[in-house]
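S.K.: just the structure for this:
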Amino acid sequence: MKIERVEALAVRLPFRGTFATSQGTVGSAAEGAEHVVVRLQTDDGTVGWGECRPSRHWSYETHESVCSSINRYFDPALRGHNPFDLAGIDRLMSRAIAPGFTLGQPIARAGVELAVWDLLGKRLGVPVQTLLGGTSQRAITLSWTVVGHEPEAVAGSVEEGRRRGYRNFNFKVGFGATTDRLVARTIAELAPDAFLWADANQAYGLDEAVRASRMLAEFGVAVLEQPLPVNRYTDYPLLRSRSALPIGVDEGLYTPADLLQLVRLQALDVFVIKLCRMGGIRRSRQAIELAQAAGLTCLGSGLTESEIALAACAHLLAAAVIETPNALNGRQFLGAHLASGLAGEGDQVVVPSAPGLGIKVDEQRLAALRVPLSCEP
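M.R.: Predicted coordinates:
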């Protein structure tokens, strides 16, 4: 059994509303959502599907660069290789495109790796969760991402989440002390029993982050994610010593080795897992096990991935027995999905029991939503 073809397909999905962070808008109805679907086929005709979500407002990887990386470099490098050799596939992708300071092209690599896991599960007749060695947890819990900066908009977003069956909420901060306080207070008043999670997306300096942590603690917020820029390694231990809240880190973590450096520095309390940022399931699982061994809380997160990547996250997080609410918000923001097979009411996602990722890609819808890029074959 050998890999015969790896193909990246660029799509643009309809987007509901506007999703903004302190660093800018990462999704809007006007622009839609740029996704890449990966189709991997072996010489016996087995097909695996993967997905990744690049955004130029969130990462250096773009729609074009992800497709170019896969179609021009990873595809020829992986042809003829055994799909069961996950470590070998990883090495071949590193040789095809050299890493930078840390893992190179992680979002593109994640799309390929998800397709490999889907294919392996199908070939063996078992779900990915079983391949990962954990089957006791059958569902994951989602957190609703609150949007807006004015009281009416924030309240409306919280109420919409509650109507749709969500019990826990995450929200963006870093828009100024007055706005951050207003948003936190509004959410806390409407959801006093919820798990609340604030994400600054690198917006603060050290002293500002300390002040923000104390303000957010007044409203029962449980975690302050990524308050400082990713390269302020030595500031994070100082922040932890002065913060009123546990500190989570997301941006800047691409490999288990990156996480290990921060653990050694005692720089974080919470590991925020973004499967696509870490290059896929294999590295994410290694990092989760490291975080759990270090006594860190683990929270799952994403960037409006559709049902393909959401299924992968469900397998990963359930296998690792992550019971905290996860900010996987594709269902909230996307106006169309590319696959079926994921069940669950409200804020619950049931882990598929069918082989592989357990989803069925709608190839007709996929074709209708494709967009031409010069990097495609």
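S.K.: every contact and neighbour count from this point should use C-alpha atoms.
M.R.: Will do.
S.K.: from the contact counts, what lies against the helix or strand hosting Gly161?
M.R.: Gly161 belongs to helix 151-163 when elements are defined using DSSP states H and E. For helix 151-163, the contact count by 3 or more CA pairs under 8 Å, 6 or more residues apart in numbering; DSSP states H and E identifies strand 144-146, helix 177-190 as packing neighbours.
S.K.: hmm, who's touching the first one?
M.R.: So the one you mean is strand 144-146. Applying CA atoms under 8 Å, 6 or more residues apart in numbering, the contact partners of strand 144-146 are 154, 157-158, 161, 166-172, 327, 329, 332.
S.K.: if you set the cut-off to 10 Å instead, what comes out?
M.R.: Under the contact criterion CA atoms under 10 Å, 6 or more residues apart in numbering, strand 144-146 has outside partners 19, 153-162, 164-172, 183, 187, 196-198, 325-329, 331-333, 347.
S.K.: and the helices in the protein, which stretches?
M.R.: Applying DSSP state H to the chain gives helices spanning 63-68, 75-78, 86-96, 106-124, 128-131, 151-163, 177-190, 206-218, 235-242, 256-264, 281-293, 307-319, 330-333, 363-369.
S.K.: most neighbours per residue, which of those?
M.R.: helix 307-319 (a mean of 27; mean count of other CA atoms under 10 Å).
S.K.: how close does the closest residue to Arg370 other than its chain neighbours get to Leu119?
M.R.: On the basis of CA to CA, 6 or more residues apart in numbering, the spatially nearest residue to Arg370 that is not a chain neighbour turns out to be Val11, at 4.1 Å. In this structure, Val11 and Leu119 are separated by 21 Å, where distance is defined by CA to CA, to the nearest Å.
S.K.: ok, Arg109 next?
M.R.: Counting by CA to CA, the gap from Arg109 to Leu119 is 15 Å.
S.K.: over to Glu31?
M.R.: 32 Å.
S.K.: then Ala20?
M.R.: Relative to Leu119, and taking CA to CA, Ala20 is found at 35 Å.
S.K.: kindly report the same for Met1.
M.R.: Where Leu119 is concerned, Met1 sits at a distance of 11 Å (CA to CA).
S.K.: shared neighbours of those two, anything?
M.R.: Residues touching both Met1 and Leu119 (CA under 10 Å, 6+ apart): 42, 46, 83-84.
S.K.: select from the residues you listed the one having the most neighbours.
M.R.: Per-residue neighbour counts (other CA atoms under 10 Å) across these peak at Pro83, which has 24 neighbours.
S.K.: what residue lies at the spatial centre of the chain?
M.R.: Among the residues of the chain, the one closest to the centroid is Gly302, at 2.4 Å (CA atoms, centre = their mean).
S.K.: who touches that residue in this structure?
M.R.: Counting by CA under 10 Å, 6+ apart, Gly302 touches 53, 272-277, 309-310, 313, 326-330.
S.K.: narrow those to just the buried residues.
M.R.: Using 16 or more other CA atoms under 10 Å as the burial test, the contacts of Gly302 include 53, 272-277, 309-310, 313, 326-330 as buried.
S.K.: run this one through as well so I can compare:
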Amino acid sequence: MTSQAFTIKNVQAFCYRYPLATPVVTSFGRMLSRPAVFVRAEDTDGVVGWGEVWCNFPSTGAEHRARLVNEVLAPAAVGVVIDQPTELFDKLTSGTSVLALQSGEAGPFAQSIAGIDLAIWDLYARRQKTALWQALGGARSQIKVYASGINPTGSRGMAEAALVRGHRALKLKVGFAPETDRANLSALRDLVGAGLLAADVNQAWSVEQAIELAPRWQEFGLAWLEEPVRADRPWQEWETLAANASVPLAAGENIASRAGFTQALTGDVLSVVQPDIAKWGGLSVCVDIARDIIRSGKTFCPHYLGGGIGLLASAHLLAGVGGAGLLEVDANDNPLRDRLCGPVRDVRDGMITLGDEPGLGIEPDLASIEQYRTA
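M.R.: Down below sits the predicted model:
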């Protein structure tokens, strides 16, 4: 796509926190609130784009990431002239690499840069008067979705509500007491019938536990078992697990390097690969990674468990690169997601349809969530 150089005029982050009546439960902890950091970028022509910074854990880090954007990264972005969004991503990444190393905060810096990158891509597509999914090369606006984040308690009720909302595929949080996991898997398999059912262990098991427990779940016909062991375990352990698990494996949300994804695409260890564009790489890196995933014969399913802007950007990425993957849509209560995700809310028979409006196709109504703003 041809482009015309533009100048960054302003970058600003807005931080929000929605208190939960029912915590989101994972094997490594509980979320008592849902944070979100949204990023607004504007060029000197008055064109505006929106992005989102990953900030789930610990949720108290959301305000810190907003300050990283506003006090460190925004001043480095303002006045920069670029032709392509990747140019600003590279400039911010290289320009803060020593600072990220010195502070020991590679993750928060990468997440904050990713959020800015998403905003610049939205701005870029709006300048082209093209929907983001089309700017990324997409041919079809319709994608498959699945309901994720289903808690170990009240899981049947959450799943039933997701099915009523139009979902036809489910993912359950596991990694708790084996009898609890089995009972919940049985209930969800009964509900979803022949539809897709996946399980997310959230890195809770050792390799030995995974080899013992995973084969026992063959009866549930899992589409994938997500992060059964720590993402940073030696690759040889993942290979051993894949050879003995008897279920397809998934990972990717905690891979934060090109080399890591190159390794993830070798051999038959992972069947499903799940980069998170708001956590590392933004669209500038993850578009190519998504295409590599598809070319490797694996399934690209973007990971997402945050607010609505990042979720919508993830939908545009999936529609842009194609493939047989599904978009992750959190089933837990979160107005910071629902009020800003546009067409992702309208799930019909397990699918959503993106529009042809420029960029992400929405103008975020921040006034509707002002009561939750913290920074």
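S.K.: if we can go back for a sec, of the contacts of Gly302 of structure 1, which are still contacts in structure 2?
M.R.: Conservation of those in structure 2, assessed by both residues aligned by TM-score structural alignment, their matches' CA atoms under 10 Å: retained contacts are 53, 272-277, 309-310, 313, 326-329.
S.K.: distance to Ser94 of structure 1 added to those, as TSV?
M.R.: Written out in TSV, the entries for these read as follows (distance: CA to CA, whole Å):
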residue	distance to Ser94 of structure 1
Arg53	20
Val272	24
Ile273	22
Lys274	20
Leu275	18
Cys276	16
Arg277	15
Ala309	22
Leu310	25
Cys313	23
Asn326	30
Ala327	29
Leu328	28
Asn329	30
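S.K.: which ones among those residues lie within strands?
M.R.: Within those, residues falling in strands by DSSP state E are 272-274.
S.K.: follow-up on the earlier one: counterpart of the residue nearest to Arg370 of structure 1 in structure 2?
M.R.: Matched across to structure 2, Val11 of structure 1 falls on Tyr16, judged by TM-score structural alignment.
S.K.: wait, its match touches His64, no?
M.R.: No. Shown here, Tyr16 of structure 2 and His64 do not form a contact pair, counting by CA atoms under 10 Å, at 11.9 Å.
S.K.: what touches both of those two?
M.R.: 37, 375.
S.K.: just curious, which of the ones in strands among the kept ones among the contacts of Gly302 of structure 1 is nearest to Leu132 of structure 1?
M.R.: Checking those against Leu132 of structure 1 with CA to CA, the nearest one is Ile273 at 16.3 Å.
S.K.: can you find the partner of the closest one in structure 2?
M.R.: So Ile273 of structure 1 corresponds to Pro275, using TM-score structural alignment.
S.K.: if we can go back for a sec, and Pro352 of structure 1, which of the helices of structure 1 is closest to it?
M.R.: The minimum distance between Pro352 of structure 1 and the helices of structure 1 falls on helix 307-319, with 7.4 Å, by CA to CA.
S.K.: just want the angle from that closest one to helix 281-293.
M.R.: With axes from the mean of the first three to the mean of the last three CA atoms, to 10 degrees applied, the angle from helix 307-319 of structure 1 to helix 281-293 works out at 30 degrees.
S.K.: now find how far off-centre helix 307-319 of structure 1 is within its chain.
M.R.: Taking the mean C-alpha point of helix 307-319 of structure 1 and that of its whole chain, the gap between them comes to 10 Å (CA atoms, centre = their mean, to the nearest Å).
S.K.: between that helix and helix 106-124, how big is the angle?
M.R.: Between the direction of helix 307-319 of structure 1 and that of helix 106-124, the angle (the same axes, to 10 degrees) works out to 80 degrees.
S.K.: give the contact list for the counterpart of Ala290 of structure 2 in structure 1.
M.R.: Ala290 of structure 2 maps onto Ile288 in structure 1 when the alignment is built from TM-score structural alignment. If you count contacts by CA under 10 Å, 6+ apart, Ile288 of structure 1 has them with 256, 259, 271-273, 294, 296-299, 316-317, 320, 322.
S.K.: check Leu334 of structure 1 too.
M.R.: For Leu334 of structure 1, the contacting residues are 13-17, 27-29, 32-33, 304-307, by CA under 10 Å, 6+ apart.
S.K.: of these, just the buried ones, PyMOL syntax please.
M.R.: Selection command for PyMOL covering only the buried members of those, criterion 16+ other CA under 10 Å:
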select buried, resi 13+14+15+16+17+27+28+29+32+33+304+305+306+307
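S.K.: identify the residue nearest the aligned partner of Val126 of structure 1 in structure 2 in space, chain neighbours excluded?
M.R.: Using TM-score structural alignment to pair residues, one finds that Val126 of structure 1 aligns to Thr130 in structure 2. Leaving aside its sequence neighbours, Thr130 of structure 2 sits nearest to Pro358 (CA to CA, 6+ apart; 4.4 Å).
S.K.: tell me the residue in structure 1 aligned with the one you found.
M.R.: Pro358 of structure 2 maps onto Pro355 in structure 1 when the alignment is built from TM-score structural alignment.
S.K.: wait, what's in contact with that match?
M.R.: Contacts for Pro355 of structure 1 were tallied using CA under 10 Å, 6+ apart; they are 118-130.
S.K.: of all those, which comes closest to Ala339 of structure 1?
M.R.: Asp118 (13.2 Å).
S.K.: ok, the closest residue to that closest one other than its chain neighbours - contacts?
M.R.: Sequence neighbours aside, Gly356 is the residue nearest to Asp118 of structure 1 in space, at 4.1 Å (criterion: CA to CA, 6+ apart). Contact criterion CA under 10 Å, 6+ apart gives 48-49, 114-131, 311-312, 315 as the residues in contact with Gly356 of structure 1.
S.K.: can we see that at 8 Å?
M.R.: Taking CA under 8 Å, 6+ apart as the definition, contacts of Gly356 of structure 1 comprise 117-122, 125-128.
S.K.: mind checking how far it is from Ala20 of structure 1?
M.R.: According to CA to CA, Gly356 of structure 1 and Ala20 of structure 1 sit 33 Å apart.
S.K.: show me the contacts for the nearest residue in space to Ala287 of structure 1 that is not next to it in sequence.
M.R.: Sequence neighbours aside, Pro256 is the residue nearest to Ala287 of structure 1 in space, at 4.5 Å (criterion: CA to CA, 6+ apart). Contacts here follow CA under 8 Å, 6+ apart; on that basis Pro256 of structure 1 touches 283-284, 286-287, 290.
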